[in-house]
Structure formats: structure tokens, C-alpha cells
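A.B. asks: show me the folded form of this:
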Amino acid sequence: MKPVSFPSDLNGYAEPFALAPTAGRPGLRLLGAVATAAAAIGVVLPLWPTTPFALLAAWAFARSSPRLEAWLRSHPRFGPAIRAWTERRAIPRKAKLVAAGSLPASWAGLWLGDVPIVGLAAAGAVLLAVGAWILSRPH
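C.D. replies: Below you'll find the predicted structure:
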């Protein structure tokens, strides 16, 4: 059976996609539900990321349940970040500010945890690269 595909204007992605095979949909729905729960935790906990989990949930729901994807994309808290990413590959200003504060805080936690200098240097390089990439995205 040929998979059902949707026009890109229905899902906001630049390319059309097909639903996962029927056998894989429950796993993708579970992944979407867990990622949505993790995003909800990020709303409450200041250093827990929200946007990456919301994007993961949108990706999983887009391939398993158009109804759940539509719910997530229209959600007042998660929807704007998901739409900004899928339409313009943009990261909201607030998410950038949180990242700009949490990346150095993460490195400071490693430093306070007495991580060897090689680990500090490697983590610093990765965190710096991630921060530069995040800040380079449009908002």
C-alpha cells in the first residue's frame, strides 16, 4: 500500500513527507508524547530545554499522527517555536537568551565539578560551537 502524503502547506515543512508505515506509528506517537512531556517540564524548570523537545515531538507526530501534530502546532506555548523553526529555521529570541545563559552555566558546572582540563577544553569547544550556531539562527 502506498503511504499517504500531505502537501507541504498542511504541515509547514519545506518538503512533502509520508506517514511512517503503520507498524512504526505507535513508536513515533510514544516518542512524540514523551518529547511533549519533556517540553512541558521545560516550561517549569528554568534550565531544562523546551524548544528541542517540542521540535522532536512535532517531527514524531508529523510522521505518525496529523491530528496530534496539528494540536501541537496550534498549542499556545509550543506552537510558535515549532512554526518559526519549520517555516524559517528560526529560534525565538527568548530561547536564544536562555541558551546564552545556560551554556556557560553548564561549563561552569563542569569546572566546579573538578573535570580534568582536557574535558573542560573539549566541552568548552562544543558549547561554544553550539552557542554560536544558536545565535546565528534568525529569530
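A.B. asks: switch to C-alpha atoms for all contacts and neighbour counts from now on
C.D. replies: Will do.
A.B. asks: dead centre of the protein: give me the residue that sits there.
C.D. replies: Central residue of the chain (CA atoms, centre = their mean): Pro52, 1.9 Å from the mean position.
A.B. asks: and the helix or strand harbouring Gly109, what other elements does it pack with?
C.D. replies: According to DSSP states H and E, Gly109 maps onto helix 93-112. Applying 3 or more CA pairs under 8 Å, 6 or more residues apart in numbering; DSSP states H and E, we find helix 93-112 packed against helix 117-136.
A.B. asks: one more, please, to line up against the first structure:
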Amino acid sequence: MDTVKPMARPHQTLQKFMHLALGWICVGLGIIGAVLPVMPTTVFLILAAFFFTKGSPRIRHWLISHPTLGPPIQNWEDTGSIAPRVKLLALSMMGFTLGAAIVFAAPIKILVIQALCMSAAALYILTRPNA
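C.D. replies: Presented below is the predicted three-dimensional model:
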């Protein structure tokens, strides 16, 4: 006897599509972040894995199983840890970005906001366990 799969409700289909689209956007931003020193990579990949949980478990599995992209996501999901090399890279890029803003004479108001935001992010990164 044939079993008929119930059709997905329209809002479920839209929700799945949105999770899938947001996941791919985050993967794209993560890859851009791997090339550009001023954008993060791991944060976007962790977000992509989150979105793919509901959008496409198959793509999520591919992402977390990827030999290059997967380990930072798995470290974060398993223990909330960040590899020391990644911490150093993140802090270096923050310092480089703030230094560039100073060199290019950004307004003091912008420099203060940037320094405060980066300090908070750096503190968060430094307080995570090492992978």
C-alpha cells in the first residue's frame, strides 16, 4: 500500500526556505571573512550551522563534517571553545582595524565606539576556553 506524505504547510515551507537562505548567506559571509581580514569567519559559520539545523540537516552535516570549516563549529558546539590560533587572529584583526581607523583619522567619536565594541568582543573571546 502506498503511503502518502502529508504536504507541508505554506508557513513551514517558507520558514524552511528562510533558514536555508540565511544559512547560505552566512556561509558566503564566512568565506568572505576567510579572505578579508576585517570580517569574522567562525561566527558566520556557526550561524550557518544553526540555520541549516532547520533549513537542511543534510547541508548542516556537510558543513560540520567539512575538514576546514567544520572543526571550529564542532569545538564551539561541543565545549564553547575557541582555538588559541583563532583567538590570536581575531584579536590581531581587531587591533589592525582599530589601528587603520586611527591612521586614516576617523572621528574621535567613531574611534571610541569602535574601541569599546572591540574591547567587549576581545574580552568575550579571551574568556572562552581554548579548543
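A.B. asks: just the TM-score for the two chains, thanks.
C.D. replies: Here the TM-score for the pair of chains, by TM-score structural alignment, normalised by the length of structure 2, is 0.82; 120 aligned residues with a CA RMSD of 1.7 Å.
A.B. asks: what do we get in structure 2 for the residue nearest to the centre of structure 1?
C.D. replies: Here Pro52 of structure 1 is matched to Val43 in structure 2, going by TM-score structural alignment.
A.B. asks: got a list of what that match touches?
C.D. replies: Going by CA atoms under 8 Å, 6 or more residues apart in numbering, Val43 of structure 2 touches Gly30.
A.B. asks: same question, Arg128 of structure 2
C.D. replies: Contacts of Arg128 of structure 2 (CA under 8 Å, 6+ apart): Gly80, Ser81, Ile82.
A.B. asks: tell me how far it lies from Leu116 of structure 2.
C.D. replies: To Leu116 of structure 2, Arg128 of structure 2 is 19 Å away according to CA to CA, to the nearest Å.
A.B. asks: cool, Ala100 of structure 2 as well?
C.D. replies: Counting by CA to CA, the gap from Ala100 of structure 2 to Leu116 of structure 2 is 16 Å.
A.B. asks: can you report how many residues neighbour Gly55 of structure 2?
C.D. replies: By the criterion of other CA atoms under 10 Å, Gly55 of structure 2 has 24 neighbours.
A.B. asks: what lines up with it in structure 1?
C.D. replies: Per TM-score structural alignment, Gly55 of structure 2 is aligned with Ser64.
A.B. asks: if I've got this straight, that match is in a strand?
C.D. replies: No: read with DSSP: H, G, I helix; E, B strand; the rest coil, Ser64 of structure 1 is coil and lies in no strand.
A.B. asks: ok, the closest residue to it other than its chain neighbours - contacts?
C.D. replies: Excluding its sequence neighbours, the residue lying closest to Ser64 of structure 1 (CA to CA, 6 or more residues apart in numbering) is Arg25, at 4.7 Å. Counting by CA under 8 Å, 6+ apart, Arg25 of structure 1 touches Arg63, Ser64, Ser65.
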